[in-house]
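Q: 3D model of this:
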Amino acid sequence: MAQAITAEQLNMIKTTLIARFNAGLKLAREDYKKVAKVIASSNKSNTYAWLAQFPSFVEWVGARQHKAIKEHAMQVVNRKFETTVDVLREDIEDDNIGQYGTLAESAGIAAIDLKNDLVFQTLANGFATTCYDGQYFFDTDHPVYPNVDGTGSPATVSNVQAGAGEPWVLLCTKRAASPIYLQERMAVQFDAITDVTNDTVFNYDKYSFGGRWRGEAAYGFWQCAFGSRAELTAANFQAAYAAMMKCKADGGRPLGIIPDMLVCGPDNQAAAEALLKAQQNAAGATNINYNKVELFVSPWMIAPASVTEDEEDDLGS
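A: Alright, predicted model coming up:
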């Protein structure tokens, strides 16, 4: 006569699935770390008081210059994500659980894929999503003020090129200020329901194992990014590069931004490689953009939802 499932069997399955889940975490590529800085969160949400300019050193003459810099508060609420693997009770009874290890490992990979998706889709959606100054992250009219304290009548600065194609983004990732942040409230964890008296086991005859993560992607400094949905040509790339280098803080001080990475999706890969990886251009002349910035092609960097006519007008098309 067949024996009932024992606690030892369930613990062995739990140990195996957790090990395979953790293997998946290590196997996946953490691409989001290339463009985003990770910030720990200790509450339901984080509220950021973004300064209107980067800190700067000035000559010390007399007393220190204590400035009341204009701040912009932005609240980022953590979201909760899950993935579940259900193990049928009869599969345990029949010793048919090999496929569940593969599922658990895939769930671990999916946990990292979630972070990649959040960060790169946040970038791709920046053409129609607001950041700390109330403008779209990629917009034509970010306000920059004539006085260091954020007062006066602002000028407007653009960090976008109009278009309707798959987005590509030029980034500055080598500064303390980051264009994108990944806010993490709880690290990825893997839980299990193996008690036979639990409703799921009793009513549905299956044991449940699942991953869980809490966090969110958030926009940082628009000055560290330039977005385009125009064709990825040398002229458009050079215009974006120059615009970032010319970016100034409130008060007119140059920020010293130097782009160092081009991020695009698969539709722009060939154009990006021709732009940055070929030592000669199509005419046979020296390619002045050769290795000018790092190229990163992400499968998560895909076109956002269609832009409305009003949004196209706002982007200056």
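Q: rest of the way, CA atoms for contacts and neighbours
A: OK.
Q: so how far is the lengthiest helix in the chain off the chain centroid?
A: In the chain, assigned by DSSP state H, the helix with the most residues is helix 98-124. In this view, helix 98-124 has its centroid 14 Å away from the chain centroid, taken as CA atoms, centre = their mean, to the nearest Å.
Q: Which strands or helices does that helix pack on?
A: Applying 3 or more CA pairs under 8 Å, 6 or more residues apart in numbering; DSSP states H and E, we find helix 98-124 packed against helix 7-27, strand 79-88, strand 180-193, strand 206-219.
Q: Take those and lay them out in JSON lines including mean neighbour count.
A: Output for the helices and strands packed on helix 98-124, formatted as JSON lines (neighbours: other CA atoms under 10 Å):
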{"stretch": "helix 7-27", "mean neighbour count": "17"}
{"stretch": "strand 79-88", "mean neighbour count": "16"}
{"stretch": "strand 180-193", "mean neighbour count": "19"}
{"stretch": "strand 206-219", "mean neighbour count": "21"}
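Q: okay, these in CSV with distance to I39 next?
A: Below are the helices and strands packed on helix 98-124 laid out as CSV (distance: least, CA to CA, whole Å):
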stretch, distance to I39
helix 7-27, 19
strand 79-88, 14
strand 180-193, 5
strand 206-219, 10
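Q: Out of those, which gets nearest to Q121?
A: Smallest distance to Q121 across the helices and strands packed on helix 98-124 (CA to CA): 9.2 Å, for strand 206-219.
Q: Following the chain past that closest one, name the next helix or strand.
A: Going down the chain from strand 206-219, the next helix or strand is strand 225-228, by DSSP states H and E.
Q: for the helix or strand that that following strand is followed by, which positions count as buried?
A: Sequence-wise, the next helix or strand beyond strand 225-228 is helix 234-245, with elements assigned using DSSP H and E. Buried residues in helix 234-245, counted by 16 or more other CA atoms under 10 Å: A234, F237, A240, Y241, A243, M244, M245.
Q: and helix 234-245, what other elements does it pack with?
A: In this structure, helix 234-245 packs against strand 225-228, with contacts taken as 3+ CA pairs under 8 Å, 6+ apart.
Q: do that again at 10 Å, thanks
A: Applying 3 or more CA pairs under 10 Å, 6 or more residues apart in numbering; DSSP states H and E, one finds that helix 234-245 makes contact with strand 160-161, strand 168-171, strand 225-228, helix 269-276.
Q: Run through who's touching the very next helix or strand once past the longest helix of the chain.
A: Tracing the chain C-terminally past helix 98-124 and defining elements by DSSP H and E, one meets strand 142-144 next. Contacting residues not belonging to strand 142-144 are listed as 52-53, 133-136, 150-159, 222-223, 247-252 [CA atoms under 10 Å, 6 or more residues apart in numbering].
Q: one more time with 7 Å, if that's ok
A: The contact list for strand 142-144 (CA atoms under 7 Å, 6 or more residues apart in numbering) reads Q135, P154, A155, T156, V157, S158, A249, D250.
Q: how about this one, so we can line them up?
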Amino acid sequence: MKFTAENAKQVLAHLYTGFKTTFNKAFTETETTWQRIATEVPSKSKAENYAWLGKFPKLREWIGEKVIKRLEGYGYTITNRSFESTIAVHKHEIDDGDILGLPIIFASMGEESKQFPQDIVFEALTTGFKNKCFDGKTLYATDHPVGDKGKSTFSNKLTEKLSWASLADAEASFGAAKTMMTSLKDENGRSLKIKPDLLVVPPALESIATSLMTASKFADGTENIYKGNAEVLVDAGLATDTEWHLLSTKKVIKPIIYQNRQKPELMSKTDIQSDDVFKRGEYLFGVEARGEAGYSLPHLAVGSTGTT
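A: Below you'll find the predicted structure:
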């Protein structure tokens, strides 16, 4: 169909339908893994307060009055960020039929939009060595307070390299992380029953992590007592080639919070009377999204920088 002033609206509507179909198909078919480590929380404001974090609902023997866990104890807030991706299609490109590459572009936009939560969730995980969680400490710290009064502390931070060279090396890395999590207790000395099940590594550590979790023997020939202790998840979004993270992901809440304010969606600005068209001859198509990722409970994760 020839693009003219008279049929511009019809042609643009037809093109947008095609672009959106391509976008949605790529969006649907793109696989993500962020759901393994993050709990999705809907957001209805520019920021959400997670005062309830730290009020772990473990049952206690009821003697005398009930002990009330009030939610105002913490002021951890996750503020949404805004994201966008916009392209311009010139009216002459449409008029000349020069749009063969556009389906690829919109498919890519759909793919990237599906990956949007993936990017910010793993960004939060990898920055856990420097960004704070609800208790005022970095996600990975050596002195997280236990309970409201913080009379004791616990550590969920290591520096050991992930290794399967020998039992001693594995015990110093993966074994130490596992023990940190499974031995955690609440302020009353009762086990929190944390069970680590997911080992997250960068591509550079995939071979080591996979061998550690699947091989019957360590590299030195001794029996691998950690075989099958956790699944391995590889993600290129981790900032370094040495860090690794052991997570507990089977509880109701996962280590990372994905705060969803606005799901990525394709939009268009194709009013032929708009200034963009009049001044530059451009029709605009783009994606907008809002959200952020933060941290839930630090005892659900142990992180190592892998530097020693």
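Q: what range in the second structure does the longest helix of the first structure sit on?
A: Helix 98-124 of the first structure falls opposite residues 100-126 of the second structure when the two are matched by TM-score structural alignment.
Q: quick revisit: now the angle from the longest helix of the first structure to strand 206-219?
A: For the pair helix 98-124 of the first structure and strand 206-219, the angle between their directions (axes from the mean of the first three to the mean of the last three CA atoms, to 10 degrees) equals 20 degrees.
Q: What residues sit buried inside helix 98-124 of the first structure?
A: Within helix 98-124 of the first structure, the residues that count as buried by 16+ other CA under 10 Å are 100-101, 103-113, 115-124.
Q: Same check on stretch 243-262 of the first structure?
A: 243-245, 247-251, 255, 257-262.
Q: before we move on, what about stretch 48-63 of the second structure?
A: E48, Y50, A51, W52, L53, G54, K55.
Q: same thing with stretch 126-136 of the second structure?
A: By neighbour count, with 16+ other CA under 10 Å as the criterion, the buried positions of stretch 126-136 of the second structure are T126, T127, G128, F129, N131, K132, C133, F134, D135.
Q: Make CSV out of those residues and add distance to E265 of the second structure.
A: Compiled in CSV, these are given as follows (distance: CA to CA, whole Å):
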residue, distance to E265 of the second structure
T126, 27
T127, 27
G128, 29
F129, 32
N131, 29
K132, 30
C133, 30
F134, 31
D135, 35
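Q: Out of those, which comes closest to T240 of the second structure?
A: Among those, T126 lies closest to T240 of the second structure (CA to CA), at 8.2 Å.
Q: Can you give me the distance of the closest one to W244 of the second structure?
A: When CA to CA, to the nearest Å is applied, the distance between T126 of the second structure and W244 of the second structure equals 9 Å.
Q: S113 of the second structure touches K263, doesn't it?
A: No - the pair S113 of the second structure / K263 is not scored as a contact, 8.7 Å apart, by CA atoms under 7 Å.
Q: between the two, what contacts are shared?
A: Taking CA under 7 Å, 6+ apart as the criterion, S113 of the second structure and K263 do not both touch any residue.
Q: of all the helices and strands packed on helix 98-124 of the first structure, which lies closest to L275 of the first structure?
A: Comparing those against L275 of the first structure with CA to CA, the closest turns out to be strand 180-193 (24.7 Å).
Q: Over in the second structure, find the residue span that closest one aligns onto.
A: Going by TM-score structural alignment, strand 180-193 of the first structure lines up with nothing in the second structure.
Q: on contacts alone, who are the packing partners of that strand?
A: With contacts defined as 3 or more CA pairs under 7 Å, 6 or more residues apart in numbering; DSSP states H and E, the packing partners of strand 180-193 of the first structure are strand 36-40, strand 206-219.
Q: Counterpart of D133 of the first structure over in the second structure?
A: Alignment note (TM-score structural alignment): D133 of the first structure maps to D135 of the second structure.
Q: An error on my part: the question was meant for Q161 of the first structure.
A: Match for Q161 of the first structure (TM-score structural alignment): L158.
Q: Now for the nearest residue to that match once chain neighbours are set aside, how many residues are close by?
A: Distances taken as CA to CA, 6 or more residues apart in numbering put S304 closest to L158 of the second structure, at 4.3 Å, once the chain neighbours are dropped. Around S304 of the second structure there are 23 other residues, counting by other CA atoms under 10 Å.
Q: any idea how far S304 of the second structure is from T138 of the second structure?
A: As judged by CA to CA, S304 of the second structure and T138 of the second structure stand 13 Å apart.
Q: One more: Y76 of the second structure?
A: Applying CA to CA, one obtains 12 Å for the distance of Y76 of the second structure from T138 of the second structure.
Q: now swap in R190 of the second structure and tell me
A: On the measure of CA to CA, R190 of the second structure and T138 of the second structure end up 24 Å apart.
Q: Next up, the contacts around G101 of the first structure.
A: With the criterion set at CA under 7 Å, 6+ apart, G101 of the first structure makes contact with L17, R20.
Q: before we move on, what about K114 of the second structure?
A: Remark: with contacts taken as CA under 7 Å, 6+ apart, K114 of the second structure is in contact with F27, T30.
Q: which non-adjacent residue is nearest the counterpart of G18 of the second structure in the first structure?
A: Alignment note: G18 of the second structure maps to T16 in the first structure; criterion TM-score structural alignment. Excluding its sequence neighbours, the residue lying closest to T16 of the first structure (CA to CA, 6+ apart) is G101, at 7.1 Å.
Q: Show me the helices in the stretch 151-300 of the second structure, by range?
A: All helices of the stretch 151-300 of the second structure, identified by DSSP state H, counting those that start in this stretch, fall at 167-170, 176-182, 206-214, 275.
Q: out of the ones you listed, nearest to E223 of the second structure?
A: Nearest to E223 of the second structure among these is helix 167-170 (7.9 Å), distances taken as CA to CA.
Q: still on that earlier bit, between the buried residues of stretch 48-63 of the second structure, which sits nearest V11 of the second structure?
A: The closest of the buried residues of stretch 48-63 of the second structure to V11 of the second structure turns out to be E48 (CA to CA; 42.4 Å).
Q: got a list of what that closest one touches?
A: Under the contact definition (CA under 7 Å, 6+ apart), the residues listed for E48 of the second structure are T77, I78, T79.
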